[in-house]
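*Asks:* I'll drop the sequence and a predicted model, then ask my questions.
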Amino acid sequence: MYVRPAAATAAAFLGFTLTLLGGTAQAAAPGPGTASPAGPATRRAEVGEPVVYAHRGAAAYAPENTLDSIDLARRLGFDWVENDVQRTKDGELVVIHDDTLARTTDVEQVFPDRKPWRVKDFTAAEIARLDAGSWFGEEYAGAFVPTLREYLDRVQGNRQKLLLEIKNPGLYPGIEEQTLKVLGEAGWLDERHVSQRLVVQSFSADSVRIVHGLRPDLVTAFLGTPTVPDLPKYAEFTDRINPWHTTISADWVAAVHGLRGPHGKAMEVDTWTVDDAATARKVQAMGVDGIITNAPDVVRDAVGGV
């Protein structure tokens, strides 16, 4: 058994905050750069309370980016889950946050001579051998790193919605096209999924621009906090700006809302990663549209989000 005591202790503590309240989610909003006729106050009244996104699943309570984590998010009543996509040595897309396997699997024990244990240096079959749950807690021993296709099938089976992050695209040339191919093969690029159940995001503006160019109908998001003067450039290819919560103000959020994205709708702001009630209420007061969180129940209780 491979357990990291600090993670297990934190998980046990956070587990006390679980609730079984239900929740729903807001459909994603789809020319660029023009001002929205509705001011932020009117717009907030129209869209209601912030959408709550389960970051890497219910990652405060189950091992992140595993099927167990998204299943727990479903049991807690959350429709929207967020994940991270990277690529193996033999070209399989897998769901994992770090570009190495060391933090969230037992790769150091299974493959001790393969340091620094980068995802891109292992085949999908090798990664499938790893335990991706014991580091978090004994009850999750045997959890595995899912392929993107396995993950999509589970999200579909759970009737959930997906905020998909293309991670480290500079390490994986062509990952945008490949991600869209897998999404299409899994039935996620039909009109219903595209309009209601899927958002693709990245920290790379170039990656978001590529996705928008390949599938202009998709809702996209850029992860970061561009300056207000630069926002119109982003409005040409992305529908949302998703910043770290420490980097924003109410005025900045209002500036994003004042622009229209490529689908002709007011741009949105989904902030991350907010895990406590006080911060959740703070960003809600700024007017954000969504909150991405490891502890979705805590945030929902604080802001009444859906």
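*Replies:* Received the coordinates, thanks. Remember, it's a predicted structure, so these values are computed and weren't measured experimentally. Residues are numbered from 1 along each chain as shown.
*Asks:* going by C-alpha atoms from here, please, whenever you check contacts or count neighbours.
*Replies:* OK.
*Asks:* and Gln178, how close does it get to Leu101?
*Replies:* Using Cα to Cα, to the nearest Å, Gln178 is found at 21 Å from Leu101.
*Asks:* which of those two has more neighbours?
*Replies:* Leu101 (23 against 16; other Cα atoms under 10 Å).
*Asks:* for Asn242, grab the count of nearby residues.
*Replies:* 25.
*Asks:* so for this protein, the centremost residue is which one?
*Replies:* Central residue of the chain (Cα atoms, centre = their mean): Glu82, 2.7 Å from the mean position.
*Asks:* before we move on, what SS does it have?
*Replies:* strand (DSSP: H, G, I helix; E, B strand; the rest coil).
*Asks:* want to compare, so here's the second one:
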Amino acid sequence: MREVPVRARTAAVSTVVALGVAAVFLPALSTQALAGEGEVVVIAHRGASAQAPENTLAAVDLADELGFDWIENDVQRTKDDVLVVIHDTDLKRTTDVEEVFPGRAPWKVRDFTADEIAQLDAGSWKGGAHAGARVPTLREFLHRLDANGQRLLLEIKAPEQYPGIEKDVLEVLSQEQWLDRRHLRNRLVVQSFSAASVRAVHDARPDVRTGFLGTPEPADLGSYASFTDQINPRSTTLTAAYVASVHALDGPHGRPLEVNTWTVNDPEEARRAARTGVDGIITNAPDVVEEALGQDD
């Protein structure tokens, strides 16, 4: 079935905003509270992407089989305004686009329709066992997470290339019932490297938990605390002092800001990150990290 473009749907963004105002007082659980006192949350980066093709349903399912609830993904928008789950802003690295559409360089996601992207093989680059995996739409991705009972750390990728994508993401989340009380309380965080994008999500839906990807200067953290619930830095920038300075501030939902660090795949690096006091570790190899932290069942 052909995906219907976000902008062609009849649900108005104003309705989305109104829903957000109605639910703004909903208490959100912290990510670490969901994992258990003292435990670091292990978040599967683009699914279990060390073993399965990233950002595919196969990677989501493998993370589920390994026992991991939290999935990180990347969302972009097609030429015909459908939201798809893919990391790179071009299709070359993880699909066979150069073979299927040889005359379409530079193969940017935004230059292809959803139907064209659906023709691409997004699994063979990871090995023959994954041949035929597809780039999922955001709706397909949400359906699979719901079926598996998983949670989502959704990254809005390169928002400067997709004006208005924040409202599009919120609209799809709303239509797929991901902005109901259950999801808002403990199953959804929206993040971006763009502070403007994170702020746009917060302004439109103050009840949605948000995260900023990066390492703001400690003196600037107070301004971020007005619109984001998480500061999510690269692991190489982490220190215990920095994590403590983030935790010292309350975010827009009245809870201490959280820290999820990325992308940690090495056991010793995982243990070092955990010693700094982070709330979560984003990793391609969640089973490796969990075992390194001594949290595997």
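*Replies:* Arrived safely, thanks for sending. Since we're looking at a predicted model, the values are computed, not measured.
*Asks:* Gly67 of the second structure pairs with which position in the first structure?
*Replies:* For Gly67 of the second structure, the aligned position in the first structure is occupied by Gly77, per TM-score structural alignment.
*Asks:* so which residues of the second structure form strands?
*Replies:* 41-45, 70-77, 83-85, 151-156, 188-192, 210-213, 230-232, 260-261, 280-283 (DSSP state E).
*Asks:* can you lay out the ones you listed as CSV showing distance to Ala241 of the second structure?
*Replies:* Formatted as CSV, those follow (distance: least, Cα to Cα, whole Å):
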stretch, distance to Ala241 of the second structure
strand 41-45, 20
strand 70-77, 26
strand 83-85, 35
strand 151-156, 25
strand 188-192, 23
strand 210-213, 18
strand 230-232, 14
strand 260-261, 14
strand 280-283, 16
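*Asks:* between those, which gets nearest to Leu120 of the second structure?
*Replies:* For those, proximity to Leu120 of the second structure was assessed by Cα to Cα; strand 83-85 is nearest, at 12.7 Å.
*Asks:* what range in the first structure does that closest one sit on?
*Replies:* Under TM-score structural alignment, the match for strand 83-85 of the second structure is residues 93-95.
*Asks:* what does stretch 220-230 of the second structure give?
*Replies:* The aligned range for stretch 220-230 of the second structure in the first structure is 230-240, by TM-score structural alignment.
*Asks:* residue in the first structure paired with Thr276 of the second structure?
*Replies:* Checking TM-score structural alignment: Thr276 of the second structure goes with Met286.
*Asks:* circling back to that earlier point, which residues are in contact with the match of strand 83-85 of the second structure?
*Replies:* For stretch 93-95 of the first structure, contacts defined as Cα atoms under 8 Å, 6 or more residues apart in numbering pick out 65-66, 83-88, 124, 145-149, 151, 179.
*Asks:* tell me if I'm right that Thr273 of the first structure and Trp244 touch.
*Replies:* Yes - with contact defined as Cα atoms under 8 Å, Thr273 of the first structure counts as touching Trp244 (6.6 Å).
*Asks:* of the two, which one has the most company?
*Replies:* Of the pair Thr273 of the first structure and Trp244, Thr273 is the one with more neighbours under other Cα under 10 Å, namely 20 against 15.
*Asks:* contacts only, for that one.
*Replies:* For Thr273 of the first structure, the contact set (Cα under 8 Å, 6+ apart) comprises His55, Trp244, His245, Ile291, Ile292, Thr293, Asn294.
*Asks:* map it onto the second structure.
*Replies:* In the second structure, the residue paired with Thr273 of the first structure is Thr263, using TM-score structural alignment.
*Asks:* now its match: how far from Ala204 of the second structure?
*Replies:* Applying Cα to Cα to Thr263 of the second structure and Ala204 of the second structure gives a distance of 29 Å.
*Asks:* same question, Ala195 of the second structure
*Replies:* From Ala195 of the second structure over to Ala204 of the second structure (counting by Cα to Cα), the distance is 14 Å.
*Asks:* which one's more surrounded, these two?
*Replies:* When neighbours are counted by other Cα under 10 Å, Ala204 comes out ahead of the other of Ala195 of the second structure and Ala204, with 20 against 17.
*Asks:* what about the counterpart of the more buried one in the first structure, distance to Leu189 of the first structure?
*Replies:* Matched by TM-score structural alignment, Ala204 of the second structure corresponds to Leu214 in the first structure. According to Cα to Cα, Leu214 of the first structure and Leu189 of the first structure sit 12 Å apart.
*Asks:* OK, contacts around the residue nearest to the centre of the first structure?
*Replies:* Contacts for Glu82 of the first structure (Cα under 8 Å, 6+ apart) come out as Tyr53, Ala54, His55, Arg56, Gly57, Leu162, Leu163, Leu164, Glu165.
*Asks:* list the ones among those that the second structure also has?
*Replies:* Compared against the second structure with both residues aligned by TM-score structural alignment, their matches' Cα atoms under 8 Å, the contacts of Glu82 of the first structure retain Tyr53, Ala54, His55, Arg56, Gly57, Leu162, Leu163, Leu164, Glu165.
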